[in-house]
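Undergrad: Fold the following for me, if possible:
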Amino acid sequence: MTAAGGTRNFRALFISDVHLGSKGCQAERLLDFLKHHEAEHIYLIGDIVDGWQLRSGWYWPQSHNDVVQKLLRRARKGARITYVPGNHDEFLRDYYGTHFGGIEVVETAIHAGADGRRYLVIHGDLFDLIVTQARWLALLGDKAYEVAIAANRIFNAARRRLGFPYWSLSQWAKLKVKNAVNYIGEFERTLADEALRHGAEGVICGHIHHAAIRDIFGMRYVNCGDWVESCTAIAEHADGRLEIVTWTDPARSGFALVAPPAARAA
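TA: Below is the predicted model of the structure:
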């Protein structure tokens, strides 16, 4: 449903992998997304803050602070906000059951869809063997990913100057690698099995930065994507339908960005 001023209203929004505190975070796009999308319940499904990056070097521009303030204002205005930490914001796992400014921190959640389907809400890193069994390799991979995202920013800056829309070079390359595709498939199956173990009919997760809505062995698998590469979120309509909302070039859909990506703090 679209209200006056171009705001879309949903029953629930699901957002993951924002990575506030990292240079790859597209905070301005998320701010603009939140400006145009309202929901009764907002789920923050892990890696909202990138503690790994912040430990290696402090980076917190105003736009990142604005995202936090925007969410806190939503909570004050009555939106229910549930925060399920991931591996990059694992420091919050010590605070399960705590409320910060109206935002509740939980280990997992069960979301009851308007259509009667029950979804397990979980970040998903605990089912990633690299994260759980080879943390050093995960940290090394994080550094390599940071380099790829930097290259992606340069690539898209050139595209903008030529008048082309945003396109994720790093995500395209990732999906062209057979091992990455196999990893995504295995991750999806594992999370679907975990949802079944919880007595749910679906799972809504993040972690792998690849938005999806699909049925796997009778289970609904939903991934929010991220706000580093794809700029996607999941929205639940009043009738329970789920939609992937992509917010890479809102201006081309009749919306205007709060600030162009080139204006981000270095």
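
Undergrad: C-alpha only now, for contacts and for neighbours.
TA: Fine.

Undergrad: what's the burial count for Gly141?
TA: By other Cα atoms under 10 Å, 13 other residues sit near Gly141.

Undergrad: So it lies in a strand, does it not?
TA: No. Per DSSP: H, G, I helix; E, B strand; the rest coil, Gly141 lies outside any strand segment and is helix.

Undergrad: give the contact list for Gly21.
TA: Residues in contact with Gly21 (Cα atoms under 8 Å, 6 or more residues apart in numbering) are Val49, Asp50, Gly51, Gln53, Leu54, Trp58, Tyr59, Trp60, Pro61, His64.

Undergrad: and what of Tyr59?
TA: Gly21, Ser22, Lys23.

Undergrad: Turn those into a markdown table, including secondary structure and distance to Ala112.
TA: Below are the contacts of Tyr59 laid out as a markdown table (DSSP: H, G, I helix; E, B strand; the rest coil; distance: Cα to Cα, whole Å):
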| residue | secondary structure | distance to Ala112 |
| --- | --- | --- |
| Gly21 | coil | 32 |
| Ser22 | coil | 33 |
| Lys23 | coil | 35 |
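
Undergrad: Which two of the contacts of Gly21 have the greatest separation?
TA: Gly51 and Pro61 (14.9 Å; Cα to Cα).

Undergrad: can you pull out the helices in the stretch 101-250 of the chain?
TA: Assigned helices in the stretch 101-250 of the chain, in chain order: 129-133, 135-161, 169-176, 178-197 (criterion: DSSP state H, counting those that start in this stretch).

Undergrad: Burial-wise, tell me which of those comes out on top.
TA: Among the helices of the stretch 101-250 of the chain, ranked by average contacts under mean count of other Cα atoms under 10 Å, first place goes to helix 178-197 (a mean of 16).

Undergrad: ok, and what's touching it?
TA: With Cα under 8 Å, 6+ apart as the test, helix 178-197 has contacts from 119-120, 124, 127-128, 174-175, 201-203, 208, 216, 219-221.

Undergrad: any idea how far it is from the chain center?
TA: Chain-centre distance of helix 178-197: 18 Å, with Cα atoms, centre = their mean, to the nearest Å.

Undergrad: As a quick check, tell me the outermost residue of the protein.
TA: Using Cα atoms, centre = their mean, the residue of the chain lying farthest from its centre is Leu162. It sits 28.3 Å away.

Undergrad: if we can go back for a sec, which among the helices of the stretch 101-250 of the chain is found nearest to Val68?
TA: From the helices of the stretch 101-250 of the chain, taking Cα to Cα, the stretch that ends up closest is helix 135-161, at 22.4 Å.

Undergrad: helices or strands next to the closest one in the packing?
TA: Applying 3 or more Cα pairs under 8 Å, 6 or more residues apart in numbering; DSSP states H and E, we find helix 135-161 packed against helix 129-133, helix 169-176.

Undergrad: this one next, for a side-by-side:
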Amino acid sequence: MKLAYRTVWISDVHLGTRGCKAEFLLDFLKHVECECLYLVGDIIDLWKLKTGWYWPPLHSDVLRAVLDKVKKGSRVVYIPGNHDEFFRDYAGSLLAGVEVMEKAVHETADGRKFLVLHGDEFDGVVCTSKWLALLGSEAYDLLLFLNRLFNQFRRKLGFPYWSLSAYLKHKVKNAVNFISDYEKTLIHAARDEKVDGVICGHIHHAAITDMEGLAYCNCGDWVESCTALVEDFRGALAVLHWADESAYLLTEFELEDRANKRRLAAAN
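TA: Now for the predicted structure:
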């Protein structure tokens, strides 16, 4: 079963780390078709790869699935983030059919214009204290490790994936305040660009919110929540939670398959 969208945005995949949910993303890319795919930063985690090489075959499969979108006619736009900032040197270039940009302006089917960027340039810690950002990244990796152990235990009990790390992060007052300030700063950037809203990543918190008359949209991530931002062919935007959606699709496929088998058995 395929899901068709006009546009899809994904960010914060962090290929090259153990926390990356590559199996979910690969499943997503196989089931979703789109005219345009935006990769909104931190797709490959070069920060982590510098400290130790981790690259299982599944991570290469994800890159191949993205390039397969290009071969099938989808426009793919790559906007590097802070963890893959190396590729910002190639802004304005075409790499294997993928357009590399520092930022973009996307027009939806209903005529709205959105500023698309990763968002790290509006994070004071990343901009002024990179060492602190690196330390925070290590602490975050530890939280994701605990999250993996937690979900291994849930799977043994027959429960679906649930992000303990995301739940804890958004229960912390400082994290909530940081997210609120970040959203407001991005909205001001959108107003300066005279657009209708902003689409970003960076903070691993998927959202679609109206703020000060403009739309704030965040793609989320593929290390905790497995989310993407999607636009349908009327221009409506939505957050797709793939961990939930894939389970639904599997159930629908199984029901259809069983119905087909019953029809074949009745015919025979």
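
Undergrad: Quick one: closest of the helices of the stretch 101-250 of the first structure to Arg93 of the first structure.
TA: helix 129-133 (14.8 Å).

Undergrad: Over which residues of the second structure does the closest one lie when aligned?
TA: On the basis of TM-score structural alignment, helix 129-133 of the first structure is assigned to residues 124-128 in the second structure.

Undergrad: for the first structure, what spans make up the strands?
TA: Along the first structure, counting by DSSP state E, strands occupy 8-15, 37-44, 80-83, 99-100, 103-105, 109-112, 118-121, 202-205, 212-216, 219-223, 232-236, 242-246.

Undergrad: what comes into contact with the second one?
TA: Okay, so that is strand 37-44 of the first structure. Against strand 37-44 of the first structure from outside (Cα under 8 Å, 6+ apart): 7-16, 78-85.

Undergrad: That strand to strand 232-236, inter-axis angle?
TA: Here strand 37-44 of the first structure runs at an angle of 110 degrees relative to strand 232-236 (axes from the mean of the first three to the mean of the last three Cα atoms, to 10 degrees).

Undergrad: Quick one: end-to-end distance for stretch 81-89 of the second structure.
TA: Counting by Cα to Cα, to the nearest Å, you get 12 Å between the two ends of stretch 81-89 of the second structure.

Undergrad: Likewise for stretch 44-56 of the first structure?
TA: Chord length of stretch 44-56 of the first structure, first to last residue, is 24 Å (Cα to Cα).

Undergrad: how far does it sit from the chain's center?
TA: Relative to its chain's centre, stretch 44-56 of the first structure lies at 12 Å (Cα atoms, centre = their mean).

Undergrad: Which part of the second structure matches it?
TA: Using TM-score structural alignment, stretch 44-56 of the first structure pairs with 39-51 in the second structure.

Undergrad: can you check stretch 228-236 of the first structure too?
TA: Stretch 228-236 of the first structure corresponds to residues 223-231 in the second structure, going by TM-score structural alignment.

Undergrad: Now do the end-to-end distance for that stretch.
TA: 22 Å.

Undergrad: Contacts made by it with the rest, please.
TA: 5-14, 19-21, 24-25, 108, 144, 162-163, 165-166, 204, 206, 217-221, 237-243.

Undergrad: re the thing from before, mean per-residue distance, the match of helix 129-133 of the first structure versus the first structure.
TA: By mean Cα distance after the TM-score superposition for the first structure, the fitted stretch 124-128 of the second structure averages 0.3 Å away from its aligned residues in the first structure.

Undergrad: Nearest residue to Pro27 of the second structure in space, please, no chain neighbours.
TA: Small correction: residue 27 of the second structure is Asp, not Pro. In space, and not counting its chain neighbours, Asp27 of the second structure is closest to Ser246: 7.9 Å by Cα to Cα, 6 or more residues apart in numbering.

Undergrad: Run a quick neighbour tally on that neighbour.
TA: Look at Ser246 of the second structure: counted by other Cα under 10 Å, it has 15 neighbours.

Undergrad: how much space between it and Leu29 of the second structure?
TA: Going from Ser246 of the second structure to Leu29 of the second structure by Cα to Cα gives 11 Å.

Undergrad: before we move on, what about Phe114 of the second structure?
TA: Counting by Cα to Cα - Phe114 of the second structure and Leu29 of the second structure are separated by 23 Å.

Undergrad: Have a look at the two and say which one is more surrounded.
TA: Shown here are Phe114 of the second structure and Leu29; by other Cα under 10 Å, Phe114 has more neighbours (24 against 17).

Undergrad: which bit of the first structure covers stretch 70-90 of the second structure?
TA: So stretch 70-90 of the second structure sits over residues 75-95 in the first structure, by TM-score structural alignment.

Undergrad: still on that earlier bit, can you put the helices and strands packed on helix 135-161 of the first structure in a markdown table and add distance to Leu92 of the first structure?
TA: Shown next, in a markdown table, are those (distance: least, Cα to Cα, whole Å):
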| stretch | distance to Leu92 of the first structure |
| --- | --- |
| helix 129-133 | 17 |
| helix 169-176 | 28 |
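
Undergrad: what about those helices, which gets the closest to Gly141 of the first structure?
TA: Set against Gly141 of the first structure and scored by Cα to Cα, those come closest in helix 129-133, at 9.6 Å.

Undergrad: before we move on, back to that, now list the buried members of the contacts of helix 178-197 of the first structure.
TA: Neighbour-count burial (16 or more other Cα atoms under 10 Å) is assigned, among these, to Tyr119, Leu120, Gly124, Asp128, Glu201, Gly202, Val203, Ile208, Met219, Arg220, Tyr221.

Undergrad: Counterpart of the fifth one over in the second structure?
TA: So that's Glu201 of the first structure. Looks like Glu201 of the first structure aligns to Asp196 there (TM-score structural alignment).

Undergrad: For Cys217 of the second structure, see how far away its match is.
TA: Relative to Cys217 of the second structure, Asp196 of the second structure is positioned 11 Å away (Cα to Cα).

Undergrad: For the match of stretch 70-90 of the second structure, measure first residue to last.
TA: With Cα to Cα as the measure, stretch 75-95 of the first structure spans 18 Å from end to end.

Undergrad: Pull out the buried positions in it.
TA: Within stretch 75-95 of the first structure, the residues that count as buried by 16+ other Cα under 10 Å are 75, 79-90, 92.
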